[in-house]
Structure formats: C-alpha cells, structure tokens
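> when you get a sec, could you give me coordinates for this:
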Amino acid sequence: MIEYELVGNDLGEVRFAISPLNELVLSLRTLRDPGRFPLQLPWLRATEAARAGLPLDLLRALTNEALWTPDFLTPRPYTPLGRIDDELAALTGTPNGVVRADLAEIHPGTLPAVLRGRPDRVLTRVLAGLREYWEACFEPYWQRMRTVLEADVVHRGRVTARSGLAVMFADLDQHVRLEDNVVYVRLRSDLSYRTSTAGRGLTLAPSLFSRRATAPISADEPPHIMYPARGLGTLWETETSTPAIALVGLIGRVRARLMGLLETPTSSTELAVRLDVTPTAVNQHLRALRAAGLLISARHGRSVLYRRSDLGDRLMRGT
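The predicted structure follows:
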C-alpha cells in the first residue's frame, strides 16, 4: 500500500498533468503482453508494420513480467501538458546510479543483455529507442490520444467541484481512496511506503495504458499517481449509430450525431475523426449547437472540449 499524506487535505496539493513520455513508456506493456490490453489491439494492429523496424528487444526489456517500468522513465510531469521533446531531453541528465538501480529494480536477477554495459551508454540507447518508437507509433495518433486524456481531466475537475476531493479520488480507481488527509493506493505487490506531499504536492496523471492505478516504486520519487483514463473504449471507435428520426428532423443528421457523441468532453478534432468529416465542418455545427444552449465548452491547454449542456441532455432523453 502506498500512502500519500496531504498537507491540510487541500485541493492546492493536488494537480493533474498529461505526459506523452509516461504514455510512451507505459505502452511498452502492450508489446510484452498484448492480451492484457484488448482495447489497444486496434492501435497495435495499425502500428504493426511500423514496429518492424524498431529495436523491439530493447523496448520489451524496459518492462518485466509484472509489467513494471523503471521509475526514471516515468518521472512526475511538471507541466499540465508535456511535450515529448522536452521530456526526453530532461532524461539525458539521469545519474548513472539511478539508471543502474531502477533497471535492477525491475530485473532483480540478471539484466537482459540489451540493458547491460555502462549506464550512460545504456541510457543513450534507451532514449534513442524511445524516440524511434514515438515517431513510428505515437506521433501519428497522439492528437487523438491526448483528446481522451484531456477529457478525463475535465471530468475530474467537475467531480471535484461538485462532490469534493474524496469522491474524486474514489472515482479515479477502485484501488484509490482518500481518508482524512491520506491518499491510499493499493498495488498488486507487497510494496508499501508512506510519504508526505509537503512542498511537493501530488500529481495525478490519466493514462491510456494503465489497467489500474499505479505509483512510483521508490518512496524517494515525487508523489505521483497514474490511473486509467475514462473513455478508453471510445478511443479507436468511429461513430456508426443512427440518431433518432425525431432528433434528426429537429436539428439535422450531423448535429444529431454530434449530440450523441458529446456525453463526455470531446474536442472538435476527435469528433471530426469519429464522424469522418473535416474539423471546419464540425466547428460550424458545434458553434450553432452551443449558441442554442445545447452544448457547453471548456478550454484545457491548447484544446477546447465540448459536452452536452443540461438542456442538451434533456433533449437527448426525450428522443
């Protein structure tokens, strides 16, 4: 059990962040054991040809049978919306002792051959391999992935505003809870420690590649919880359902389809992908629906996310 003691149970101690590096590294679990990640199989199939030219032995060696990854490769993000170039660059200064210790933590017996050698040279190989992996398998899909992650963060903010921190933490994952001023994260392993967030805060990072909440292996790492993002089941879907005839007659087919998709916050880019239309066309319809009071919008980072308003929900329930 990991225990993070919040100072004063204050919302200011808790913040959300999206890290492309964390997602990149956590996705290596799908390469080792794809059967545990059925919702990512469409992405694995789509990137199969691109992976053929990658150093797969090296990438798979960065996880173990328990699907742990080295802490130094999943650092706590320090900006709400990280950039992969900045996050990879920050890893170049990782001390040799940290590289050696973190790799030994996930491979306590003998290191795989591809991870042996001087730690600085191993680090260089690892970062180069991750860069190749990003460009081949992540960069073409990151906008879509990020949209789902941003929508999750907006949802958590609404839950906190309406129901408070304890409900928000319970909503993250069944293995996370807040009691008094302590956040408890129950892991599969016997690993346990307790540490304070004083002066460091607690960062919550939604992930498309976590099946349950996880935290750093070491108590020396800054407080950080990665948890399964909402909406993963819709990530690779396209919209194929037929809206109700009455609703189509009222607002038109495209706008009716949009209303059906906007139960959760979504960007115009993601809506365009799922409806197979241009972002310009989607934005025109979104503006009209928002002007009619059927949608509301909120900015998160560089994206604007839309969702149905209470009036929009009532309209959908009446169809």
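> from now on I want contacts and neighbour counts done on CA atoms only, so please keep to that.
OK.
> residues of stretch 267-285 that come out buried?
Along stretch 267-285, these residues count as buried under the neighbour rule (16 or more other C-alpha atoms under 10 Å): 267-275, 279, 282-283, 285.
> show me where the stretch 151-300 of the chain has strands.
176-179, 182-185, 193-196, 202-207, 224-228, 266-267, 295-300 (DSSP state E, counting those that start in this stretch).
> and of those strands, who's closest to Thr319?
Closest approach to Thr319 among the strands of the stretch 151-300 of the chain (C-alpha to C-alpha): strand 295-300, 16.8 Å.
> list of residues touching that closest one?
With C-alpha atoms under 8 Å, 6 or more residues apart in numbering as the test, strand 295-300 has contacts from Glu150, Val154, Leu286, Leu289, Arg290, Val304, Leu305, Tyr306, Arg307, Arg308, Ser309, Gly312.
> count the residues that sit near the second one.
Each residue near Val154 was counted by other C-alpha atoms under 10 Å, and the total is 18.
> nearest to Ala136, out of the strands of the stretch 151-300 of the chain?
Distance to Ala136, taken as C-alpha to C-alpha, is lowest for strand 202-207 among these, at 19.7 Å.
> where along the stretch 1-150 of the chain do the strands fall?
For the stretch 1-150 of the chain, strands defined by DSSP E, counting those that start in this stretch occupy the ranges 2-5, 14-16.
> related to what we said a few turns ago, give me the subset of the buried residues of stretch 267-285 lying in helices.
When the buried residues of stretch 267-285 are checked against helices using DSSP state H, the ones located there are Ser268, Thr269, Glu270, Leu271, Ala272, Val273, Arg274, Leu275, Pro279, Val282, Asn283, His285.
> to check against the first, give me the structure of this:
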Amino acid sequence: MAIRIETDARTLSRSRFATSPAVEIISTLQARRGPAQAHVRRWYAQALARLDTWTLDLLHALVPTPMEHRYVPDFLTPHPQRSRETRDGMVEAIASNPREEVASQLDFAFDGRPVRPEFADGFANERAYRRWRRRPAPLLQELFDAGEATLLEEAAAAMGRFFDAAIADQWAQVGAVLDADVAFRAETMSTHGIAAMLATLDEALAWDGRTLSLPRPFDAVVDWADDGVLFIPCTAHSGPILYAAERPRTPALTYAARGTGILWSEPQQVDHTAGLGELIGSTRLSLLRLLDDPRTTQDLSLLDGHQAPTVSYHLHLLSRSGLVTGRRSGRGVVYRRTALGDALLRGALPAPTGD
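Predicted coordinates for the structure are as follows:
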C-alpha cells in the first residue's frame, strides 16, 4: 500500500522547494510529549515560559501529539508563496485561508461537526469514522461557534506569537540550515539526477517516471499534481516524510533537514559592529567546524555571525592553505572541508583563546 502521486518528468520538473516557519512551529508542537532534538525541546520550553495560557491552550487544541491523533488541519501550514516564507507571510496566509476549505478540514477532524460522506467513505463505517475524530476542547468549540473567520484570525495570531517566543531568536540560523539543505538536494539532482535526489529525502520514496510513490498503511492516489510537488525541509521534524494533499493544492512532502546539529546549542548573541576585520584563528576554526556540510558564504555568515565579506576573506585564507575547497553552484560558491581540514579539526577541537 502506498500514496501514489501521478507525475511524469514534465510535471515533476515544475516541483519546487520552499521553507516554512509554520511547519517548524507545528513540528515543535507535535514533539512536546515525545523525543525531540535539543533545539526543538528548547523552543518549546521557551514557548511555555513566555506565552500566555490561552495561546498555548489554543495551539495544543489544534495540534495534537502523534500519540493523541495523527491529523493536524492543513490550514495551519499554508503552502509558502515564496522560497523563504516569512513570519508575517505565514500569519497572513493562515488568516486568509478559504473558509470552505477550513470548514471541511474541521469537519474531517472533530467530533460534533457535520459528517461528510466523502470522508466517512474512507472508513469501515460511519461509526468507525466518528470514533476516529477527536473531541474539541471547550475554547476550540467556542471558536467553532464564532465562525471560521474568527478561528482563523485567532489561530494566525497564536502561530505568530509562538514564533516570536520560541523560534525568532534563532530564525537566521534556521534559515541558513534550510538553505544549505536545499542547496545539497539541488546539487545532488544536478549531479546524479532527480531519482537520486528523491532517495536522499527518504529511501522509500520512489519514482518510476510516471508515479511518485511513498509507502503508507493505506492506498491513496493524487491525480492533480499538475504543478509537481512542493518539497519542504524542516529542522524540527525527524523521521519519515510527512505527506499533505488536498485538492486542488499542490501535494506537499515535508522531510527532515540535514545539518540541524548546529542548532542544538544556545544561539550566540554576536556583536556585528566590532572586530569584523580582525584575522583571528578562532574565526577560521569556527568556519571549519561549520563545514561538516557543504555551505555557501551566505550560509556561513548567518551561522557564524560575521558579515559575508569577513567570512569570504577567511575562506580565501583557508582555501589557500588547502583546508577548504570551493565549487561554483548556480550564482554562488559552495565550500567543503578537505581531508587536510578534517585532520586539522580533529586535532583542534578545543576552541583557542586567541592567536
């Protein structure tokens, strides 16, 4: 059994990658009662400490943990309209979801709402479908009664507040990790082909030239992928690919991003106005450490905290010394650590106090 997305080479070529703060938020909320990466645990702890009870209760009511339920309404994760969705873009997109689509998603998920035959038909019988749906929390029922417009306004504002409290401080680093991940997938595709790139997302994801298939404990066919597939990397997600498709929206596959270990430590507050021209060894060592994955100058600038010209200067010195190598990819240059750089780093793990 599998999800089968009908897409040939022509339609698959229309696929795109995009990053989404909404996906990061939802994945963080889903992980609140289970194992999670260090940065995800920290984000949720910050949300608990900084947010009001009503906001948390609303988000908890909308976003169950996997142990509670597997379905999260799709209106909370609208498709990004740009390659790098912003916090404000996310809030606006959630608030402007089509009301009928929102009502349909709520009817699908929550007990007490109308039973739509097209949903019930997917279960053994209507009774089994009703048992599958979950009971809404009282504050959620109040918003149901107020109407979809009010619910969307409140949900959008709550998502924005969660971002501000939990993720905003580290969003530049998150963006750099996500950009580096997309660059890696693009390079894999340009070097080895699209099938090889798909295998890097999930070994079980397969494409036979006509159909993209993903094993699941049920069968489903998506025959409206005229614009290909939307691929969304996520630093807060771990595990198999997540699938979302609701006609007529482009099917979306959310997958675990690479290189998230850089996010595990507390974000550093960097003084961007002082010392940017100093040629100190700790800066070059920091750049070497960040090159566990191939990265561009801009990626390294966001992660390291120094301005791009300073990073470029240090990379030039590292390259002349044979510690890193650069290869042009599109409009930028992707840097990698060399074997010599690996050897040096293994002997220089304790950070120097200065040169």
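> and which of the ones in helices among the buried residues of stretch 267-285 of the first structure is nearest to Ser210 of the first structure?
The nearest member of these to Ser210 of the first structure, counting by C-alpha to C-alpha, is Glu270 at 21.4 Å.
> distance-wise, check the spatially closest residue to that closest one that is not a sequence neighbour relative to Gly318 of the first structure.
Nearest-residue entry for Glu270 of the first structure: Arg144, 5.9 Å, with adjacent residues in sequence omitted and distances by C-alpha to C-alpha, 6 or more residues apart in numbering. Applying C-alpha to C-alpha, to the nearest Å, the value for Arg144 of the first structure to Gly318 of the first structure is 31 Å.
> residue nearest the centroid of the second structure?
The structure's the second structure has its C-alpha centroid closest to Cys234; by C-alpha atoms, centre = their mean the separation is 2.1 Å.
> give the equivalent position in the first structure for that residue.
When the first structure is aligned by TM-score structural alignment, the residue opposite Cys234 of the second structure is Ser207.
> and its match, how far is that from Ala104 of the first structure?
Shown here: Ser207 of the first structure relative to Ala104 of the first structure, a distance of 25 Å by C-alpha to C-alpha.
> follow-up on the earlier one: ok, so of the ones in helices among the buried residues of stretch 267-285 of the first structure, who is nearest Leu247 of the first structure?
Here the nearest of those to Leu247 of the first structure, counting by C-alpha to C-alpha, is His285; it sits at 14.8 Å.
> make sure the closest one is actually in contact with Arg253.
No - taking contacts as C-alpha atoms under 8 Å, His285 of the first structure lies outside contact range of Arg253: 10.8 Å.
> more neighbours, Arg144 and Gly318 of the first structure?
Under the criterion of other C-alpha under 10 Å, the comparison of Arg144 of the first structure against Gly318 puts Arg144 first, with 17 against 9.
> if we can go back for a sec, need the strands of the stretch 1-150 of the first structure in CSV (columns: distance to Leu88 of the first structure).
CSV is the format used below for those (distance: least, C-alpha to C-alpha, whole Å):
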stretch, distance to Leu88 of the first structure
strand 2-5, 27
strand 14-16, 20
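> looking at these, which is closest to Asn96 of the first structure?
Distances from Asn96 of the first structure to each of the strands of the stretch 1-150 of the first structure were compared using C-alpha to C-alpha; the shortest belongs to strand 2-5, at 26.4 Å.
> so where is the closest one in the second structure?
With the alignment judged by TM-score structural alignment, the segment of the second structure matched to strand 2-5 of the first structure spans residues 3-6.
> kindly reformat the strands of the stretch 151-300 of the first structure as a markdown table containing distance to Leu165 of the first structure.
Listed next are these as a markdown table, based on distance: least, C-alpha to C-alpha, whole Å:
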| stretch | distance to Leu165 of the first structure |
| --- | --- |
| strand 176-179 | 8 |
| strand 182-185 | 10 |
| strand 193-196 | 17 |
| strand 202-207 | 12 |
| strand 224-228 | 15 |
| strand 266-267 | 24 |
| strand 295-300 | 20 |
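> ranges for the helices of the stretch 251-355 of the second structure?
Assigned helices in the stretch 251-355 of the second structure, in chain order: 281-290, 297-304, 308-320, 339-346 (criterion: DSSP state H, counting those that start in this stretch).
> nearest to Ser20 of the second structure, of the ones you listed?
Distances from Ser20 of the second structure to each of these were compared by C-alpha to C-alpha, and the smallest falls on helix 297-304, at 17.3 Å.
> name the residues that touch the closest one?
172-173, 176-177, 179-180, 286-287, 290, 307-308, 311-312, 333-335.
> got the contact list for stretch 138-150 of the first structure?
Stretch 138-150 of the first structure has contacts (C-alpha under 8 Å, 6+ apart) with 18, 24, 206-208, 229-232, 235, 266-267, 269-270, 300, 303.
> by neighbours, which of the residues you listed wins?
Among the contacts of stretch 138-150 of the first structure, the one with the most neighbours (other C-alpha under 10 Å) is Ser207, at 29 neighbours.
> could you export the buried residues of stretch 267-285 of the first structure as CSV, including distance to Val114 of the first structure?
Shown next, in CSV, are these (distance: C-alpha to C-alpha, whole Å):
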residue, distance to Val114 of the first structure
Ser267, 41
Ser268, 43
Thr269, 39
Glu270, 38
Leu271, 42
Ala272, 42
Val273, 39
Arg274, 40
Leu275, 44
Pro279, 44
Val282, 48
Asn283, 48
His285, 52
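> which of those residues sits closest to Leu39 of the first structure?
Comparing every one of these with Leu39 of the first structure (C-alpha to C-alpha), the shortest separation belongs to Arg274, at 16.4 Å.
> now do the contacts for that closest one.
Applying C-alpha under 8 Å, 6+ apart as the definition, the contact partners of Arg274 of the first structure turn out to be Glu237, Thr238, Glu239.
> wouldn't the last one be in contact with Val273 here?
In other words, Glu239 of the first structure. No - contact between Glu239 of the first structure and Val273 fails when scored by C-alpha under 8 Å: they sit 9.0 Å apart.
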